[in-house]
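Enquirer: need a 3D model of the following:
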Amino acid sequence: MGFAAVKLQPAMAQASRPLAGRRIVVTRAREQAGDLVQALTALGADVVAAPTIRIEPLADLAPLRAALADLARYQWIVFTSQNTVRVVCDRLPEWGLEPRALTRVAVAAIGPATAAALAERGVAAALVPERFVAEAVVEEMVRRGDVRGKRILVPRALEARDALPEGLRARGAVVDVIPVYATVRDPGDGSRLARDIVAGQIDAITFTSSSTVRHFVDLVGREAATSGRFAAAAIGPVTAATARELGIPVPIEADEYAVPGLVDALVRHFGEAGRGRGRGRGDV
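Expert: Have a look, this model is predicted:
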């Protein structure tokens, strides 16, 4: 199946391990979960890796290849996630291109992790909004000048929200949206995790995208997902809204829409839950 507890070292000072004894589930795709797993483990958490999604590049990337071959007609290319960076940049050598070819236009990235993924490939993002959501890209582009008539390329997930292209088009931009990957359910068996949830053996479950929420419900079933027996921790407002729409209460929401912000929110939540009362998995 797809989940396993990460073993911890013997006890350390509680002050440096504020999540000690807390069993926290990471639902992120297996290849992306490392930074969150490591951060939580370092703070004392008993981490359960239960990937609910898998990233699958689309079989037909001809539209992307055609757009990149004629990149000079665009003023901007917007990368909405690390996944988009990987899929696009991994294909460039096959097409006789290098990542630095992307620097022929201005590059925008949603979030520092996306910007870092670009930087690792030699591409500097000219725009990284302070809020790591699509709407903030629109606001920042408009703040920098009129986008009317500007051509903007947006490679993205097949099932991504339309807030970014619609927001730009509403302000007169010409936006080409090209799906490059799909987010699908991880094939793992969620029955054990579902039993642990219902038995009150899970303190928190982290969600880093709307797709992790939707496929979590598919993985463990609606009864366990909406049982209220764990604290749902969302990386940002879009993810939190999806969870609530599906009947999952969200008591933990990151102020900074990135992994460090999610970790900080978990520490705050369990620090408050642990003060002045006994510790138990009902304290979520």
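
Enquirer: CA only for contacts and neighbour counts going forward, please
Expert: OK.

Enquirer: neighbouring contacts of stretch 120-129?
Expert: Residues outside stretch 120-129 that contact it (C-alpha atoms under 8 Å, 6 or more residues apart in numbering) are 89, 99-100, 102-103, 106-112, 115, 118-119, 136-137, 140.

Enquirer: ok, stretch 204-221 next?
Expert: 22-28, 52-53, 183-186, 188-191, 193-194, 225, 230-236, 238-240, 242-243, 246, 284.

Enquirer: and for comparison, fold this next one:
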Amino acid sequence: MITRTRHQASELALSLDRVGADTILVPMIEVVTPRSFEELDDAIRLLSGSEHTVDWVVFTSANAVQALSSRALELGATLRSRRIAVIGPATAKAVTAAELAPEIEPMLVPSEYVAESLAKALLAVSKTSQRFLLVRAEEARDVIPVTLEAAGHTVRIAAAYRNVTPPGTLPALREIFAEPGSYPHVITFTSSSTARNLVALLASINRKIPDGIALASIGPITSGTLRELGYEPSFEADEPTIDSLAIAIARHLKRS
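Expert: Below is the predicted model of the structure:
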């Protein structure tokens, strides 16, 4: 059972199809516009202006890149290149596709694809006070701004999108978890939001994740959230990427 957003699920589904797995798409999150465009529009004005008011643009997801790029296009703004830091290769790919990356300087990508590692990497290359523009989800963790501000840097946050639960998810869960014969063998979790939303939705119909279902986590942050919710991940991807998660699932299926 894939819990990613509908538009992002195809990559994982294709990878699992190749190893003979049947996939069920039950998205736990849907990416929608922020409650207010004020922060995002202010960010676009900063990035399209001629004055150098931002030293680094930091993206913590591909969704953040796409939201910024789409809004800039809607406003008719041309974004100027800045030094860019991203949380991982999928986000870097989105930056390249949106043509936001500067030609003369490579993007900063941390060795581990989590906020803690990205904040550490930014500190390592920022010896003097820097101005950061952090483009992220409304409900993101504050690890990056707290870490950078504690070191004397300035961080401006632009909420580019928010995650909500799709309206068709609850009826799908009722059907899937109605009886053991319809339970999935594996549930994938690609973010803390997917874990929290699934547990909350099941609780709303007096259900829990049944024993015996393998819980596949994309990385340590998501695994930590599952544990906070009372569930131990069955296995975790070696790297927090979709490709690595697919490999971990294939490995599990071969053993089972």
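
Enquirer: buried among the contacts of stretch 204-221 of the first structure? Need that as a selection in PyMOL.
Expert: Listed next is the PyMOL selection for buried residues among the contacts of stretch 204-221 of the first structure, using 16 or more other C-alpha atoms under 10 Å:
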select buried, resi 22+23+24+25+26+27+28+52+53+183+184+185+186+190+193+194+225+230+231+232+233+234+235+236+239+240+242+243+284
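
Enquirer: next step: the contacts of stretch 204-221 of the first structure restricted to strands.
Expert: 23-26, 53, 183-185, 231-234 (DSSP state E).

Enquirer: strands along the first structure, start to end?
Expert: Secondary structure of the first structure by DSSP E: the strands cover 4-5, 23-26, 46-49, 53-57, 76-79, 106-109, 151-157, 174-185, 204-207, 231-234, 252-253.

Enquirer: which of these is buried the deepest?
Expert: strand 231-234 (a mean of 27; mean count of other C-alpha atoms under 10 Å).

Enquirer: which residues in the second structure does that strand match up with?
Expert: Counting by TM-score structural alignment, strand 231-234 of the first structure pairs with residues 214-217 of the second structure.

Enquirer: mean per-residue distance, that stretch to the first structure?
Expert: Mean deviation of stretch 214-217 of the second structure relative to the first structure after superposition (mean C-alpha distance after the TM-score superposition for the first structure): 0.6 Å.

Enquirer: alignment lookup: Thr183 of the first structure to the second structure.
Expert: For Thr183 of the first structure, the residue aligned by TM-score structural alignment is Asn163.

Enquirer: is its match in contact with Pro27, as I believe?
Expert: No - Asn163 of the second structure is beyond contact range of Pro27, at 11.1 Å (criterion: C-alpha atoms under 8 Å).

Enquirer: quick one: the match of Thr183 of the first structure and Ala9 of the second structure, what's the gap?
Expert: 15 Å (C-alpha to C-alpha, to the nearest Å).

Enquirer: and for Val19 of the second structure?
Expert: When Val19 of the second structure is compared with Ala9 of the second structure (using C-alpha to C-alpha), they lie 16 Å apart.

Enquirer: again, but for Glu236 of the second structure
Expert: Applying C-alpha to C-alpha to Glu236 of the second structure and Ala9 of the second structure gives a distance of 18 Å.

Enquirer: show me the helices in the first structure, by range?
Expert: In the first structure, the helices defined using DSSP state H lie at 34-42, 62-69, 82-91, 112-119, 134-144, 163-170, 191-198, 210-220, 222-225, 237-245, 259-274.

Enquirer: against the first structure, where does stretch 132-152 of the second structure fall?
Expert: If you align by TM-score structural alignment, stretch 132-152 of the second structure falls on residues 152-172 of the first structure.

Enquirer: okay, the spatially most central residue of the second structure and Val114 of the second structure: tell me how far apart.
Expert: The C-alpha lying nearest the average C-alpha coordinate of the second structure belongs to Ser61 (C-alpha atoms, centre = their mean; 4.9 Å). Ser61 of the second structure sits 10 Å away from Val114 of the second structure, going by C-alpha to C-alpha.

Enquirer: now do Glu139 of the second structure: how many residues are near it, please.
Expert: Neighbourhood size, Glu139 of the second structure [other C-alpha atoms under 10 Å]: 11.

Enquirer: need the nearest residue in space to it, chain neighbours excluded.
Expert: Leaving aside its sequence neighbours, Glu139 of the second structure sits nearest to Arg162 (C-alpha to C-alpha, 6 or more residues apart in numbering; 6.7 Å).

Enquirer: so that neighbour touches Thr33, yeah?
Expert: Yes - between Arg162 of the second structure and Thr33 there is a contact under C-alpha under 8 Å: 6.2 Å.

Enquirer: would you list the strands of the first structure in JSON lines and tack on distance to Arg268 of the first structure?
Expert: Converted to JSON lines, the strands of the first structure look like this (distance: least, C-alpha to C-alpha, whole Å):
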{"stretch": "strand 4-5", "distance to Arg268 of the first structure": "23"}
{"stretch": "strand 23-26", "distance to Arg268 of the first structure": "14"}
{"stretch": "strand 46-49", "distance to Arg268 of the first structure": "17"}
{"stretch": "strand 53-57", "distance to Arg268 of the first structure": "27"}
{"stretch": "strand 76-79", "distance to Arg268 of the first structure": "31"}
{"stretch": "strand 106-109", "distance to Arg268 of the first structure": "28"}
{"stretch": "strand 151-157", "distance to Arg268 of the first structure": "32"}
{"stretch": "strand 174-185", "distance to Arg268 of the first structure": "30"}
{"stretch": "strand 204-207", "distance to Arg268 of the first structure": "13"}
{"stretch": "strand 231-234", "distance to Arg268 of the first structure": "11"}
{"stretch": "strand 252-253", "distance to Arg268 of the first structure": "9"}
